[in-house]
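Trainee: Quick one, fold the following:
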Amino acid sequence: MATRELHVDGTGLASAGAVAGDDAVVGDGVVRTRLGWVLDPGDVRIVVDGLDGLDGLDLAATDFHRGGWNSWSPTGWAPLDESPLRIWGDDERRLTADDAANDTPDRHEGNGVGALRLADGRVLLLGALGLGTPRVGGAARSLWGTVETDDGDGWFLGLGPEEAVFTRYAELLRDRLGAPTAPPVSTLWCSWYSSYEDIDEGLIADAAAGLGDLPVDVVQVDDGWEEIVGDWVAGDRFPSGMAATAATIAARGSRPGLWLAPLICLPGSRTATEHPEWLVQDPAGGPLVAGYNWDSHYAALDTTHPEVQEHLDTVIRTVVSWGFRYLKLDFLYAGALPGLRHRDVPRERAYREALERIRVAAGPDVYLLGCGAPMLPSVGLLDGVRVGPDTASDWAPPGSVADPSHEGGRNGAAASLARLWMRGLYQVDPDVAFFRSRDTTMTAEQRQVGVDLARVSGFRSTSDPVAWLDDTEQAALRRFLTGEPQVERTGPDRFVVDGRTVDFAPVVREARLGRERLTEARG
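Mentor: Below you'll find the model as predicted:
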């Protein structure tokens, strides 16, 4: 497939009639739309011509915005003269937290969408409008898009102010791929960051009761309830069954929520041992290694296999029949890894078809939150998506500079801020806010970043048991969970929240300084 080349100058797409009206065909495979142009499918290269920027400035770009493939993938702006924003030095982590098959350590490049910050302050964005595992990269005078498979829906090329251009891109994606269907989440409590896998039905019941009269929309049971990852039945610590736990949560007036990872299984699960033919295969032989966790590797289910499709339908319908109305679907990226499947379809197509099945099996009113989810192929099917790495209970643990997907409050905040534009596609979940001073190394100021980010994003969640909080912390939690924050954006990283100025720029600068040190260390 030949790469198409187009040129941008200070007035727009020079070779495609920039003065034409919106929704007008202005060239071969180019349609003018508000704030940009829609381009036909296929590989494309955008050349940034020299002068003629605003006020006569040279248009050469200074920074590149990298779109990450899944929830945890490195995402955000990076200077073009520094190391690319990516996961350095950890191949196993890259397999889990980015599109390892297309990793490019020698250039600034990411998945789905990319943008250049031009010298005159405007942003030039190139974003895919469909599937095909699209990649977008950038340099000082060029922006390019490639597709792994030719089953996409073309590109949006936008030029203008950053927020306006990203918002317009979201509108076009939503028009093509659809919108959420379940009632949105206002507030949520989950078990993960307080108890991790060490949970049982008594702990969940006590935590739900401990919330008292706090207005918590969803109470979600996280990992640890299941027998083993891959076999989605209650383990020994939930002897009454999961329907009983769902009923306990519903009795306090909250939507019951449940964590599961329906597209993966551990090697010791019955799913893997009894049905090896259900697993995506590695071209080199044997089941594909989809990632590493739980002190093991794990496999990916081949969702093109008819028996796996029936299995998925059964799993989702069963957990919904227990009474759960919010499903946190984790490690979803495994459904879109390259490998050998029963049916030879493009990998992002296989993933989206699996998500469509899950959506139908769950029903339109069950809230589906994706975690580790491929961002663009999930649009229109997931109601919410995690948009950054785990916050954990530390701000910047060792390794979090070389690995922007590494857990930690700073990495979680930086990635989530870069994806706030996705609020036009689904609810964006920046992960939990911390109010407790115990079992965390974060300072009060660092914890406040997470609290403010939750208010700005519109997805307020926590994992703090009320019993762990002193009186001041309990009061702060109550303020967090009540009311509807009034948020106004006043700059790229600056907001006014309920009349108070919130500036996230220091967090973004701190993350950038870490990358600068990495660039220096690499020479």
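Trainee: contacts and neighbour counts: CA atoms only from here.
Mentor: Noted.
Trainee: Counting neighbours, what do you get for the nearest residue to A505 once chain neighbours are set aside?
Mentor: Counting by CA to CA, 6 or more residues apart in numbering, A505 lies nearest to D493, which is 5.5 Å off, once chain neighbours are set aside. Using other CA atoms under 10 Å, D493 has 16 other residues around it.
Trainee: so how far is I46 from the residue nearest the centre of the chain?
Mentor: What sits nearest the mean C-alpha location of the chain, by CA atoms, centre = their mean, is S71, with 2.7 Å. Using CA to CA, to the nearest Å, S71 is found at 27 Å from I46.
Trainee: Repeat that for P287.
Mentor: 40 Å.
Trainee: Could you do A505 as well?
Mentor: Counting by CA to CA - A505 and I46 are separated by 30 Å.
Trainee: neighbour-wise, which of those two wins?
Mentor: I46 (20 against 14).
Trainee: downstream neighbour of the helix or strand hosting the more buried one in the secondary structure list?
Mentor: Element membership for I46 (DSSP states H and E) is strand 44-48. Proceeding N to C from strand 44-48, the next assigned helix or strand is strand 63-66, under DSSP H and E.
Trainee: List the contacts of the nearest residue to A139 once chain neighbours are set aside.
Mentor: Nearest non-adjacent residue to A139, counting by CA to CA, 6+ apart: L80, 6.7 Å away. By CA atoms under 8 Å, 6 or more residues apart in numbering, the contact set of L80 is A61, T62, D63, F64, H108, A139, A140.
Trainee: quick one: which of the residues you listed is nearest W278?
Mentor: H108 (36.5 Å; CA to CA).
Trainee: What ranges does the stretch 51-200 of the chain have for its strands?
Mentor: Applying DSSP state E, counting those that start in this stretch to the stretch 51-200 of the chain gives strands spanning 63-66, 76-79, 108-111, 113-117, 123-128, 134-139, 142-147, 155-160, 187-190.
Trainee: what does the third one rub up against?
Mentor: Same thing as strand 108-111. So strand 108-111 is contacted by 64, 66-69, 80, 84-85, 99, 133-139 (CA under 8 Å, 6+ apart).
Trainee: Second chain to compare with the first, below:
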Amino acid sequence: MMNLKYGAIVFSVDQGGNLGFRCGNVVVTGCRPELIIDDARVVSDVRICRTEDGIRLEGLAFQGNWMLDIRAAETPSGHKGIALQMEVRLASCARAFSFAPFAGGNVRLEHYLGSGRAGGHAESIVFPALKRRFISYYAAMLSRGGDHLYCAAPLSGAALPEFHGESGELLTGFSLRFSFLHETLTNVDSGNILILGGDDPFTLMEEYAGISCTRRPDFSTPPACGWNSWDYYRWTITEEEVLANADFIAHDPVLARRIRRIVIDDGWQYCYGEWEANPLFPHGMEYLARELTKMGFEPGLWFAPILAEPQSRIAQKETQMLGMSEGGQPCLAFECMRRNAFILDPTRQEVCNWISALFDRYAAMGYRYFKLDFMQRVLNIRKFHNPTIPRADLQRRIIEAAAHGIAGRAQLLGCNYLFASGNGAVDQVRIGADIHARWDHICQNAVSIAANWHLNRILWWNDPDFALARTVCNHRDPELNRLRAHVVYVEPDDPLTPDKDRALVTMEPAQAEVLLSLVLVSGGVCNLSDKLPALEESELAMLYRILQAEPGGAGRPLDLFSAEIPSLWHQKTQHGNRLLFINWGDESATRFLEPGQFGICSRKAHDFWSDEYFSPVPKMLTIAPRSCRLLEFPYI
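Mentor: Model (predicted):
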């Protein structure tokens, strides 16, 4: 048995090449390095030796060899841990292969936290749990008994790092895997994988975010608040409605001071791939940019730059620009809400040139903000023109082409953005899935906002998705729930399926306060997306509150490593602190309030939503079902 200890991490290798690592109460056992070629596990002759700074395992087989180095490592701030780096050399190119620095681990946990591949779909699992297999990406936090073990792979590696596992009484099959498909690569490596540990998981996450930076953005000025057309209008948006909302903002004494950006989302274009105004925008997009600029706003526009619907000219006439199927033909690799599209092939230079020209043209019209959507769908393609370009680089090529086109004239928001592309060109990134004015959506998005809190103001500005205020109590808007977006999923032979005809607005006012509180304490971007002239006064008042609130840093979800959905958040501002208590349940809850345990010394508190002041601070809080209490504590 060979052991390597550094900091809180102990790594072990036995004579058979089995791996184990631990941090206090978190003990991972039964792992092995693994190489799989065309779905077959390679049986390797494993050799183990000491090196000057650690342990090396080598796997030898006629299909290919691998080498795993295990060594002591320190982060730039001095946090000690273990680094793994696995290199693979194949004897010949393979259709598909994957390798794992460790695979098949078992560990008894209280909580598992993993990131989604792009915004949304984070994994937050309380153990013991229902038995199911899952995949998370980039980094994984394993927690038990006050100890935390953090496995973090590089964001800008040769492949997307995938953490696989199966929940149950304990976590089984815990693996870190890198996969390749139709890539003519024979020599690849994992980059430095960090295994860190300790009793302060928040610092570990911040360390990882800092290490992942490829540039250091300036976060001294908070991002502009905006209005976006999508959540209320979806594909029904018109030039008239955009200008009506802009005019309402311009003449509202609060909104006019706070909302600086108007973004026209999906629905303005003829179709995906044909980026010209449709008849609902009769004067064209240059006219609209000019009008919004005259009103004092920064115009923004939505694109899905890699998509081309079948009726687009690029799909009809330039099929060489399209990504291919397993058999090498252009294929409809994208589907969303029953809209199908081809995906452009970013390994072709003509595609990158086309994207650059597209964004150059719209930046020249005066658009100063672009929302780039469906970015991760580029991985749906099976074959690309140039197989020597790693799949992990595909999105990066698209983003860099757009950035080249705008040439510093506009900001970029990555939506459905693969975090693996890093922060080299994007200014903001959507960290959650699509939000709607529904309680179930709020619950789902809260996990992703929490899981990605540490990226805010380190890699980019986090976008938690829309700040919505319209509720089922709105009686001013006769079209509040007229859109029935999900009926597209009803098939001719389906029985009555209420879920496929569900309303987009079901939240109560107290639930809207939860959503808006999460947007505020996230410390990121704030974008409205209601039909503002149709809001009730009480709904507008909720928006006024968060728009006029003092901005703060990235709020920490304090029970992130013990709860399925975090219910306690702490945010620091220039003039004090905020504590957000959320009751996700259907019964009233009582929470003990001890600000001192969060380093808050103030004897006074202000209830953000009720406007009630407390002095002294109460010892207990009662929180109604599906609601929250957001308390502000000024510095003494």
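Trainee: quick revisit: if I look at the residue nearest to A139 of structure 1, how far off is W144 of structure 1?
Mentor: For L80 of structure 1 relative to W144 of structure 1 (CA to CA), the value is 15 Å.
Trainee: go on, A182 of structure 1?
Mentor: 36 Å.
Trainee: In terms of neighbours, single out the busier of those two.
Mentor: More crowded of A182 of structure 1 and W144, by other CA under 10 Å: W144, with 21 against 18.
Trainee: what do we get in structure 2 for that one?
Mentor: Using TM-score structural alignment, the equivalent of W144 of structure 1 in structure 2 is S175.
Trainee: Identify the residues contacting that match.
Mentor: S175 of structure 2 makes contact with C31, A100, P101, F102, A103, G104, G105, E162, F163, H164, G165 under the criterion CA under 8 Å, 6+ apart.
Trainee: Nearest to A83 of structure 2 among those residues?
Mentor: Among those, and counting by CA to CA, the member closest to A83 of structure 2 is P101, at 10.9 Å.
Trainee: which residue lines up with the closest one in structure 1?
Mentor: So P101 of structure 2 corresponds to V44, using TM-score structural alignment.
Trainee: Quick one: neighbours of the closest residue to its match other than its chain neighbours, just the number.
Mentor: Leaving out its chain neighbours, the residue that sits closest to V44 of structure 1 by CA to CA, 6+ apart is R4, at 4.6 Å. Here the number of neighbours of R4 of structure 1 (other CA under 10 Å) works out to 14.
Trainee: Let me see the contact set for R4 of structure 1.
Mentor: Taking CA under 8 Å, 6+ apart, one finds G42, D43, V44, R45 in contact with R4 of structure 1.
Trainee: switch the cut-off to 10 Å
Mentor: D40, P41, G42, D43, V44, R45, I46, W144, G145 (CA atoms under 10 Å, 6 or more residues apart in numbering).
Trainee: With distance to V218 of structure 1 added, can I get the residues you listed in TSV?
Mentor: TSV is the format used below for the contacts of R4 of structure 1 (distance: CA to CA, whole Å):
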residue	distance to V218 of structure 1
D40	42
P41	41
G42	43
D43	43
V44	44
R45	45
I46	45
W144	42
G145	40
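Trainee: Neighbour-wise, which one of these leads?
Mentor: G145 (27 neighbours).
Trainee: could you check the distance from that one over to D153 of structure 1?
Mentor: Taken as CA to CA, the span from G145 of structure 1 to D153 of structure 1 is 13 Å.
Trainee: overlap in contacts of these two?
Mentor: P41, G42, A128.
Trainee: Just give me the neighbour total for the residue lying closest to the first one once chain neighbours are set aside.
Mentor: With CA to CA, 6+ apart as the measure, G154 is the residue that lies nearest to P41 of structure 1, at 3.6 Å, once sequence neighbours are left out. A count of nearby residues for G154 of structure 1, using other CA under 10 Å, gives 24.
Trainee: quick one: contacts for G154 of structure 1?
Mentor: Here G154 of structure 1 is in contact with 29-30, 38-44, 127-132, 134, 147 (CA under 10 Å, 6+ apart).
Trainee: Buried subset of those residues as a ChimeraX selection?
Mentor: Buried residues among the contacts of G154 of structure 1 (16 or more other CA atoms under 10 Å), as a ChimeraX selection:
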select :30,38,39,40,41,42,43,44,127,128,129,130,131,132,134,147
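Trainee: L480 of structure 2: how many residues sit nearby?
Mentor: Neighbours of L480 of structure 2 (other CA under 10 Å): 20.
Trainee: try N416 of structure 2
Mentor: 22.
Trainee: Wait, it touches V429, no?
Mentor: Yes - counting by CA atoms under 10 Å, N416 of structure 2 touches V429, with 8.4 Å between them.
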